[in-house]
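Chemist: dropping the sequence and predicted coords here.
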Amino acid sequence: MNEQEFRQKQSLPYEAKLKHAEQRAWEFYDAVDSCHVSVGGLDSITLLLWLRSIGIDVPAISVSQLEDKSIQEIHKDLGIVPLKAIKSKATVLKEFGFPVISKQVAGKIALLQNPTDKNKTVRNAIITGDCGKQGGYRKGTRMRLPQKWLNLFGGPENDKYGTDYQTAPFLVSNKCCYYLKEKPCNDWARIHKSSPYLGLMASEGGQREMALVRNGCNYYGKTVTRSAPFAIFSRQDLLQLALDLEVPVPKIYGEIVRDPDGTLRTTRAQRTGCSMCGFGIHLEKRPHRFDRLREDNPKEWHYWMYDVGWGEVLDYIGVGWEDIPK
């Protein structure tokens, strides 16, 4: 499926998308020796129950301890196999750094904060957009960090480039997902020789969108084999399916409601993840995810904000947290 075909399928009516998803799900089921569902929040809970509704009843796994308590309760009710993270959340933050802005941006900042001879060319591209010999001498590429983040995190390179960028008083990293979720799930899959169904949608944007558009719903690679039946779904499609299936909605999301213009939304969180994840926090209106954590679990909020240092991180990137939003 090329990009044009993928975009066309994204514009299909809801019922047609469901039929397409069912075809892809069964195609994957028949193509691999064994498969399972990797479950997190509402999207993948909906995926699990939808797969069961069409007759694909396979094991479901999750590092449930990372999720909100209301999600953990539903995982338990659905019989999802709980896995353990490789490292604790606090250990990952201490060893590698805080997950802020986005996975892509955090990865670039981590390179700037950990300079070596081997990453010198990449660091130059992150600062200037110029890729050098290894990148075909391309200039002004998207490798360059947006100026806003260079101003805050480009400090380690000041001597070389004569800039006046700040140096953050904390480390940044995109490695948390690997140690907390990806590796435990990948290890389980390898031991059981199983390939996953994932609740990914291209409409979420970012790196996920690029990967799904490039590789399609089902991907059979040398090192990665996976199915994302909902790849062409919009958020509205996913929420409509959750309503159709009467999916149990975790408390952290609130309820699924329909606005006067017909748009579906959840009344609390629109997306969830680890309680200490900061990817995208700068884009959220208040009350944001950490505000909701404060409401639901004040002790955990206090731990992350004050003991671990998330408060300092949020202050640095200009995100309010200490006051209580009205």
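Modeler: All right, it came through fine.
Chemist: going forward, measure contacts between C-alpha atoms and count neighbours the same way
Modeler: Fine.
Chemist: now the strands for this structure?
Modeler: Taking DSSP state E as the criterion, the chain carries its strands at 35-38, 60-62, 81-82, 100-101, 195-197, 218-220, 225-227, 256-258, 264-266, 278-279.
Chemist: those: which one's closest to residue 317?
Modeler: With CA to CA as the criterion, residue 317 lies closest to strand 100-101 of those, at 8.9 Å.
Chemist: now for the closest one, which elements pack on it?
Modeler: With contacts taken as 3 or more CA pairs under 8 Å, 6 or more residues apart in numbering; DSSP states H and E, strand 100-101 sits against strand 278-279.
Chemist: by contact count, what packs against the strand it packs on?
Modeler: strand 100-101.
Chemist: give me the number of residues near residue 303?
Modeler: The tally of other residues near residue 303 (other CA atoms under 10 Å) stands at 13.
Chemist: and residue 69, by the same measure?
Modeler: Counted with other CA under 10 Å, the neighbours of residue 69 add up to 17.
Chemist: distance of it from residue 272?
Modeler: If you measure residue 69 against residue 272 using CA to CA, to the nearest Å, the figure is 12 Å.
Chemist: looking at the strands of the chain, which is closest to residue 189?
Modeler: Of all the strands of the chain, it is strand 195-197 that lies closest to residue 189, at 6.3 Å by CA to CA.
Chemist: helices or strands up against the closest one?
Modeler: In terms of contacts (3+ CA pairs under 8 Å, 6+ apart), strand 195-197 is packed against strand 35-38, strand 225-227.
Chemist: would you mind finding the longest helix in this structure?
Modeler: Residue-count comparison of every helix in the chain, with assignments taken from DSSP state H, identifies helix 14-31 as the longest.
Chemist: mind listing what's buried in that helix?
Modeler: Within helix 14-31, the residues that qualify as buried by neighbour count (16 or more other CA atoms under 10 Å) are 14, 17, 18, 20, 21, 22, 24, 25, 28, 29.
Chemist: thought residue 241 was touching residue 46?
Modeler: Yes: under the contact definition of CA atoms under 8 Å, residue 241 touches residue 46, with a separation of 7.5 Å.
Chemist: who has more neighbours, these two?
Modeler: Neighbour totals were compared for residue 241 and residue 46, and residue 46 leads with 23 against 19 (other CA under 10 Å).
Chemist: which residues touch the more buried one?
Modeler: Taking CA atoms under 8 Å, 6 or more residues apart in numbering as the contact definition, residue 46 lies against 238, 241, 242, 245, 247.
Chemist: okay, now the one to match up with it:
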Amino acid sequence: MIGLNNNELKMLQSLPLNIKVGKSILRIKEFTSYYGIDGVYVSFSGGKDSSVLLDIVCKFCVLYGYKKVYVAFSDTGLEFPELKQFVGNYVKYLSLKHKIDVILDKVRPNMSFKQVVSKYGYPVISKKVSRSLHDLQNPTSKNVNIRNLYLTGITSTGRECKSRKLAKKYYPLINADFRIHNRCCDKMKKEPLHKYEKDTNRKPIIGMLAEEGEERKKAYMQHGCINWKRESCNPLGFWKEQDVLQYIWENKIPVASVYGQLIIIDGKFKFTGEQRTGCIFCMYGCHLEKGEDRRFIRLSKTHPQLYNYCINGGEYDEEGKWVPSNKGLGLGHVLDQINVDYKEVK
């Protein structure tokens, strides 16, 4: 399944769930047959997608006679507290359910979110926009061409590349009084897991859906479920979110309590609580949210102490840049600049 086009991906995404499960298990088998069960691990965030992935990997182990599987959880400190508690309980649950050893390893970043944001910058709008804004905020002789690409959509060779052009509505953020960068995910999640891979010589099995964004879709269409160059397996890549929720429903898979209850509305599965459980402090995409469903509005209701820590605090450093302080992360000031309403609901 390498070099897929849009129609081929849509065909895979339209398959019934039982066929998708079977295909995913075959991809896990192919990957594990090459590296061995001791040479792979499941990257487990505690979210719904990785919970389904880990259950399927356990089913694979039972089916092919493996007695153990390694799991790595990146404990960033940015997770919902309910999610962090769920991780250990779910691993124990699967061990009993499938009668195999689900061996949990926890990895931690070398920097806190506060330190990352202070040094590199706040994550706003999207990873791509944040990276663009970082370069535009920090002009050097070495990034002239890439800055010109962001502003004009024209490469150094004169080729038009509109997808890399920064929307003019984000131009004011170039001169914002706070740093902007996309390094947060690298520092908090990817680097600790890369170190784990180097230390253990294990290769990751991850649970990312192609439908979650253009970059993930592009990567899946290029490599399929197994990226042999990067030595990683993404057996759920052709699944859709409704498949994940249907699997949870049909297999009675427990999920973190922060999701609430899984219900069916107008023929679609939906959680009554959080729909996604990424990093609590992340601002990617929050400018697109509307009404009472906005993440920081929800956070003010469900986790008021975390909300206060996120929104309040902040101070100017010696370079005149807004950074977190001892009183909080200062996200309120940043959200004001990107016109996101985060006001606490009383």
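Modeler: Ah, there it is. If you're wondering where the values come from, they're calculated on a predicted model, not measured in any experiment.
Chemist: coming back round to it: in structure 2, which of the contacts of residue 46 of structure 1 still touch?
Modeler: Mapping the contacts of residue 46 of structure 1 onto structure 2 (both residues aligned by TM-score structural alignment, their matches' CA atoms under 8 Å) leaves 238, 241, 242, 247 still in contact.
Chemist: what lines up with the first one in structure 2?
Modeler: Aligning on TM-score structural alignment places residue 238 of structure 1 opposite residue 244 in structure 2.
Chemist: cool, and the last one?
Modeler: Counting by TM-score structural alignment, residue 247 of structure 1 corresponds to residue 253 in structure 2.
Chemist: how are the helices of structure 2 distributed by residue range?
Modeler: Counting by DSSP H, the helices of structure 2 are 6-13, 17-35, 48-63, 81-98, 113-119, 127-137, 144-152, 184-185, 191-200, 214-223, 241-251, 295-302, 304-311, 331-337.
Chemist: tabulate those (CSV), appending distance to residue 346 of structure 2.
Modeler: Formatted as CSV, the entries for these read as follows, by distance: least, CA to CA, whole Å:
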stretch, distance to residue 346 of structure 2
helix 6-13, 42
helix 17-35, 42
helix 48-63, 30
helix 81-98, 22
helix 113-119, 27
helix 127-137, 32
helix 144-152, 41
helix 184-185, 31
helix 191-200, 39
helix 214-223, 37
helix 241-251, 32
helix 295-302, 8
helix 304-311, 10
helix 331-337, 17
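Chemist: aligned to residue 274 of structure 2, what sits in structure 1?
Modeler: Using TM-score structural alignment, the partner of residue 274 of structure 2 in structure 1 is residue 269.
Chemist: check contacts around the closest residue to its match other than its chain neighbours.
Modeler: Across the structure, with CA to CA, 6 or more residues apart in numbering as the measure, the residue nearest residue 269 of structure 1 apart from its sequence neighbours is residue 253 (4.5 Å). Contacts of residue 253 of structure 1 were listed using CA under 8 Å, 6+ apart, and they are 266, 267, 268, 269, 270, 271.
Chemist: one more: residue 195 of structure 1?
Modeler: Taking CA under 8 Å, 6+ apart as the definition of contact, the neighbours of residue 195 of structure 1 are 32, 34, 35, 36, 189, 225, 226.
Chemist: matching residues in structure 2 for stretch 100-112 of structure 1?
Modeler: Residues 124-136 of structure 2 are where stretch 100-112 of structure 1 aligns, taking TM-score structural alignment as the criterion.
Chemist: I'd like to know how many residues surround the counterpart of residue 278 of structure 1 in structure 2.
Modeler: If you follow residue 278 of structure 1 across to structure 2 using TM-score structural alignment, you land on residue 283. Residue 283 of structure 2: 19 surrounding residues under other CA under 10 Å.
Chemist: and residue 283 of structure 2, how far is that from residue 208 of structure 2?
Modeler: Spatial separation of residue 283 of structure 2 from residue 208 of structure 2 under the definition CA to CA is 20 Å.
Chemist: tell me how far the counterpart of residue 84 of structure 2 in structure 1 lies from residue 66 of structure 1.
Modeler: Structural alignment places residue 84 of structure 2 opposite residue 72 in structure 1 (criterion: TM-score structural alignment). Here the distance between residue 72 of structure 1 and residue 66 of structure 1 works out to 9 Å (CA to CA).
Chemist: hmm, residue 33 of structure 1 is touching residue 196, no?
Modeler: No: look at residue 33 of structure 1 against residue 196 with CA under 8 Å: they stay out of range, at 11.4 Å.
Chemist: what's the distance between residue 274 of structure 1 and residue 141 of structure 1?
Modeler: For residue 274 of structure 1, the distance to residue 141 of structure 1 - CA to CA - is 32 Å.
Chemist: quick one: which of the two has more around it?
Modeler: A count of neighbours by other CA under 10 Å puts residue 274 above the other of residue 274 of structure 1 and residue 141, at 18 against 14.
Chemist: isn't the more buried one right up against residue 67?
Modeler: Yes: contact status for residue 274 of structure 1 versus residue 67: in contact at 5.5 Å, counting by CA under 8 Å.
Chemist: dump the buried residues of helix 14-31 of structure 1 to a markdown table, plus distance to residue 51 of structure 1.
Modeler: Conversion of the buried residues of helix 14-31 of structure 1 to a markdown table gives the following (distance: CA to CA, whole Å):
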| residue | distance to residue 51 of structure 1 |
| --- | --- |
| 14 | 17 |
| 17 | 14 |
| 18 | 11 |
| 20 | 13 |
| 21 | 10 |
| 22 | 8 |
| 24 | 11 |
| 25 | 8 |
| 28 | 12 |
| 29 | 11 |
